[in-house]
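Participant: Give me a 3D structure for the following:
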Amino acid sequence: MTHQLKQPSQRVSRRGVTDALLVLVAIIWGSSYITTKDVVNHVPVLFFLMVRFGIAAIGFGLVGWQHLSRATATTWLTGISLGLFLTGIFVAETFGVKHTTAIAAGFLISLNVVLVPWVEKWILHYPIHWALMVSMVIALGGTALVTSSHGGQFVVNLGDGLILLAASLRAIQMTVTKRWVSEERIDIIALNVIQFMTVWIVCGGLTAITSNSLTIINALKSVSFWLVAGYLGLLGTVAAFVIQMVSIRHTSAARAALLLGLEPAFSALFGVIGGERLSLSSAIGGGLIVAGTLWGQQAEYRRRLEIENRT
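Facilitator: Model prediction:
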């Protein structure tokens, strides 16, 4: 009897811990824009990404090396393919952060949520629900306000454009990942180690071609560079993935998406703390983007339930 009475409180406590961990991931990701911007203003983007994902690959590899040793040829091929996608996403996103504000970057990258259903319609021929159309209109209205905050008119600068490209690539990667991973029995841990290794190697090769040794030597001497690279490599990549992987066992996908959707709000908060100005148009636009993505997430969740019930 006593054991049965404790179970509800234990479930509530476990859900509370899970929620707190997911919010922590949103905080870490939200802080990544201003910290990345501070570093890449002085350090080559490709070199920074090489070190960040090198740390992530090594850190995650230490945890999942047994999975990696048992990875099939299909897992390796899928991991390398998705790793190339991931490379494109982070190269576009990080160069974008360098050329726009951290606040705008945090808001605009979240558009990938409302883009996913449209990519799925294009690739998988899934239907589009009216609610998803409304969420897209709301998010695009917010995008116009966020980009207009730079100069008072709707102008997509280089940084904004690169962030929008990264959001589009992320939506495509999410769609392709669902399709490829669901079709084969793939070890998810090994898959992610391979993805991180791919980004590490590709960015390393591009760094060797584009960066001069003096710039790299100066970067290696920078304490802030190592702190940010380690912070994002270990906490923003390895720990964030592990938390998501564990949390999904104790909460719903919709709830997890809702909590992780706080990322752009934290990006704005840390941007202001870091000295950026949050204009009224950017604040309203960011609020519309967040509202649109959250509505889109809920509409997408209902749509998937309908699809599963039909099959």
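
Participant: can we go C-alpha only for contacts and neighbour counts from here?
Facilitator: Fine.

Participant: what about the helices in the stretch 1-150 of the chain?
Facilitator: With DSSP state H, counting those that start in this stretch, the ranges of helices along the stretch 1-150 of the chain come out as 2-40, 45-69, 73-99, 102-109, 112-123, 130-148.

Participant: by how many degrees do the first one and helix 102-109 diverge?
Facilitator: In other words, helix 2-40. 120 degrees (axes from the mean of the first three to the mean of the last three Cα atoms, to 10 degrees).

Participant: show me what contacts A268?
Facilitator: For A268, the contacting residues are G30, A102, I103, A104, G106, F107, L278, by Cα atoms under 8 Å, 6 or more residues apart in numbering.

Participant: Could you measure from it over to M136?
Facilitator: 21 Å (Cα to Cα, to the nearest Å).

Participant: try V17
Facilitator: 32 Å.

Participant: So for these two, which sits in the more crowded spot?
Facilitator: The neighbour count for V17 versus M136, taken as other Cα atoms under 10 Å, is higher for M136 (23 against 14).

Participant: how about the nearest residue to that one, chain neighbours excluded?
Facilitator: V114 (5.9 Å; Cα to Cα, 6 or more residues apart in numbering).

Participant: That neighbour against A299, yeah?
Facilitator: No - V114 is beyond contact range of A299, at 9.9 Å (criterion: Cα atoms under 8 Å).

Participant: Show me which of those two is the more surrounded one.
Facilitator: Counted by other Cα under 10 Å, V114 and A299 do not tie: V114 has more neighbours, with 30 against 21.

Participant: check contacts around F53.
Facilitator: Here F53 is in contact with F196, M197, V199, W200, G233 (criterion: Cα under 8 Å, 6+ apart).

Participant: Leaving out sequence neighbours, find the closest residue to I89.
Facilitator: Ranked by Cα to Cα, 6+ apart and with sequence neighbours excluded, the top spatial neighbour of I89 is A166, at 4.7 Å.

Participant: Check L158 too.
Facilitator: Closest residue in space to L158, ignoring its immediate chain neighbours: H99 at 6.4 Å, by Cα to Cα, 6+ apart.

Participant: Next: P117.
Facilitator: Once flanking residues are discounted, P117 sits nearest to I128: 6.9 Å by Cα to Cα, 6+ apart.

Participant: Let's see this one next, to set against the first:
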Amino acid sequence: MARRSSARWPFVACVVLQTVIFGSGSAITKLAYESITPLWCLVVRFGLAALVFGLFLGPRIVRQLRSVCVRDWLPAALCMALSFITCNVALDLTTATNVGFLVALPVVFAPLLSSIVNRSRYPFAFLPFQGAVVAGLYLLCANGGAPSFGWGEALALLSSMTLAGALVFGERGLERLDAATIAGTQIGASFVIALICALAFEPPMDVASVQPMAWGVVAFLALLSTCLTFFLQNVALSALPSSTVSLLLTGEPVFTALFSFVILGETLSMTGLAGAAVIVAGVVAATWLEGRRAADADDCLAHAPASGAHAEAASKAVELPQVALPLPERRSLAADRTA
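Facilitator: Sure thing, here's the model as predicted:
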């Protein structure tokens, strides 16, 4: 059981690394906005990321997409695209702390959406941890003040809802496709929708006026905060439920606050530090509990004896192939069953 539990932690580490990269990206994104508008920043970011994915994984992605239906990948791709567009526009309309609090709320939406889409039981055992994390996020992002609510906050909340959709539908898509293909479709859809929105709502980008620092930020966002993080997220979803991934992603505001202190000189009050501590404690406790529950369930299944209809089905599954097997192979199969 300990071996099964420990096998989960590399996937947990993938999400933690993703939150670190996202947190650093959130802290430096506004530096790019000094010379490039949010939507055109997204166009360049996802265009570069799509180019990288196309060069290294294009044939593989196309080959996999030909073997599945559009509904296997399009919902997750559209949700991820809408999440990034609304989040980046929100950053231009309100404070990063308010955006950080609201964008980290898939922990609330993902379990509910998963129970609806997958027709599964809502994980009520995680409600105390979800409540603690939401309280910690408020303390961290309010930072001793009272957060306001306007268009920026509304877009950030929409970003949180659509990110929850990307997690839930991405988890389902991974039943038919691998992590690289799901990530590639999300990047491609984000580029197309960002380009449409930029052409519709912003003036043409003045390339000559974009500062070298902004190009560096965009390159970081494209290669690490897009290519790598999208891949890490989908690798994690191949082994962890979307509710667990959404809970782990609530650590992003903690890293955002840390990098904002280092890069931008922003500081946290004692209330903000207390909120960060509550988030870390809640995420660690919930992840440990979920791992124990999953390990216990796997252990019970591994040691449960076959009985009733299950035993009969297992017997049929073994016996049916014997009809078509030559005599030596039937003897070998019978010996295996006896052993």
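
Participant: TM value for the aligned chains?
Facilitator: Overlay of the two chains. TM-score (TM-score structural alignment, normalised by the length of the first structure): 0.76; 290 aligned residues with a Cα RMSD of 3.8 Å.

Participant: on that earlier part again, pretty sure the residue nearest to P117 of the first structure contacts K121?
Facilitator: Yes - between I128 of the first structure and K121 there is a contact under Cα under 8 Å: 7.0 Å.

Participant: Give the helix, strand or coil label for I186 of the first structure.
Facilitator: coil (DSSP: H, G, I helix; E, B strand; the rest coil).

Participant: Residue in the second structure paired with it?
Facilitator: By TM-score structural alignment, I186 of the first structure lines up with L177 in the second structure.

Participant: do S110 of the first structure as well
Facilitator: With TM-score structural alignment as the matching criterion, the partner of S110 of the first structure in the second structure is A104.

Participant: Now do the contacts for the nearest residue to its match once chain neighbours are set aside.
Facilitator: Nearest in space to A104 of the second structure, with sequence neighbours left out and distances taken as Cα to Cα, 6+ apart, is T250 at 5.0 Å. By Cα under 8 Å, 6+ apart, the residues touching T250 of the second structure are A104, L105, V107, V133, L137, I279, V283.

Participant: Repeat that for L139 of the second structure.
Facilitator: Residues near L139 of the second structure by Cα under 8 Å, 6+ apart: T271, G272, A274, G275, A276.

Participant: Using PyMOL, define a selection of the buried residues within the residues you listed.
Facilitator: The buried residues among the contacts of L139 of the second structure can be selected in PyMOL (16 or more other Cα atoms under 10 Å) with this line:
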select buried, resi 271+272+274+275+276
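
Participant: Same list (the contacts of L139 of the second structure) but as a markdown table, adding secondary structure.
Facilitator: A markdown table is the format used below for the contacts of L139 of the second structure (three-state DSSP):
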| residue | secondary structure |
| --- | --- |
| T271 | helix |
| G272 | helix |
| A274 | helix |
| G275 | helix |
| A276 | helix |
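
Participant: Identify, from the contacts of L139 of the second structure, the entry nearest to G216 of the second structure.
Facilitator: The nearest member of those to G216 of the second structure, counting by Cα to Cα, is A276 at 29.2 Å.

Participant: Quick one: map the closest one onto the first structure.
Facilitator: Aligned counterpart of A276 of the second structure in the first structure: G286 (TM-score structural alignment).

Participant: my guess is its match meets T143, correct?
Facilitator: Yes - counting by Cα under 8 Å, G286 of the first structure does reach T143; the two are 7.5 Å apart.

Participant: Now do the same contact list for the aligned residue in the second structure for W29 of the first structure.
Facilitator: Alignment note (TM-score structural alignment): W29 of the first structure maps to F22 of the second structure. Going by Cα under 8 Å, 6+ apart, F22 of the second structure touches S225, T229, E252, T256.

Participant: Please report which of those residues has the highest neighbour count.
Facilitator: Neighbours here mean other Cα under 10 Å. Within the contacts of F22 of the second structure, the largest count is held by E252, at 27 neighbours.

Participant: right, and it touches A104 too?
Facilitator: Yes - counting by Cα under 8 Å, A104 is a contact partner of E252 of the second structure at 7.2 Å.

Participant: Check the gap between A27 of the second structure and Y33 of the second structure for me.
Facilitator: The value you get for A27 of the second structure to Y33 of the second structure, if Cα to Cα is used, is 12 Å.

Participant: burial of A105 of the first structure, as a residue count?
Facilitator: 30.

Participant: Apologies, that question was intended for T101 of the first structure.
Facilitator: Counted by other Cα under 10 Å, the residues lying close to T101 of the first structure total 21.

Participant: Which helix or which strand is home to the nearest residue to L115 of the first structure once chain neighbours are set aside?
Facilitator: Excluding its sequence neighbours, the residue lying closest to L115 of the first structure (Cα to Cα, 6+ apart) is A171, at 5.9 Å. Assigned by DSSP states H and E, A171 of the first structure belongs to helix 158-183.

Participant: what's the angle from that helix to helix 130-148?
Facilitator: 150 degrees.

Participant: helices or strands up against helix 158-183 of the first structure?
Facilitator: Here helix 158-183 of the first structure touches helix 73-99, helix 102-109, helix 112-123, going by 3 or more Cα pairs under 8 Å, 6 or more residues apart in numbering; DSSP states H and E.

Participant: Mean deviation, the shortest one versus the second structure?
Facilitator: Compared with the second structure after fitting, helix 102-109 of the first structure has a mean deviation of 4.0 Å; criterion: mean Cα distance after the TM-score superposition for the first structure.
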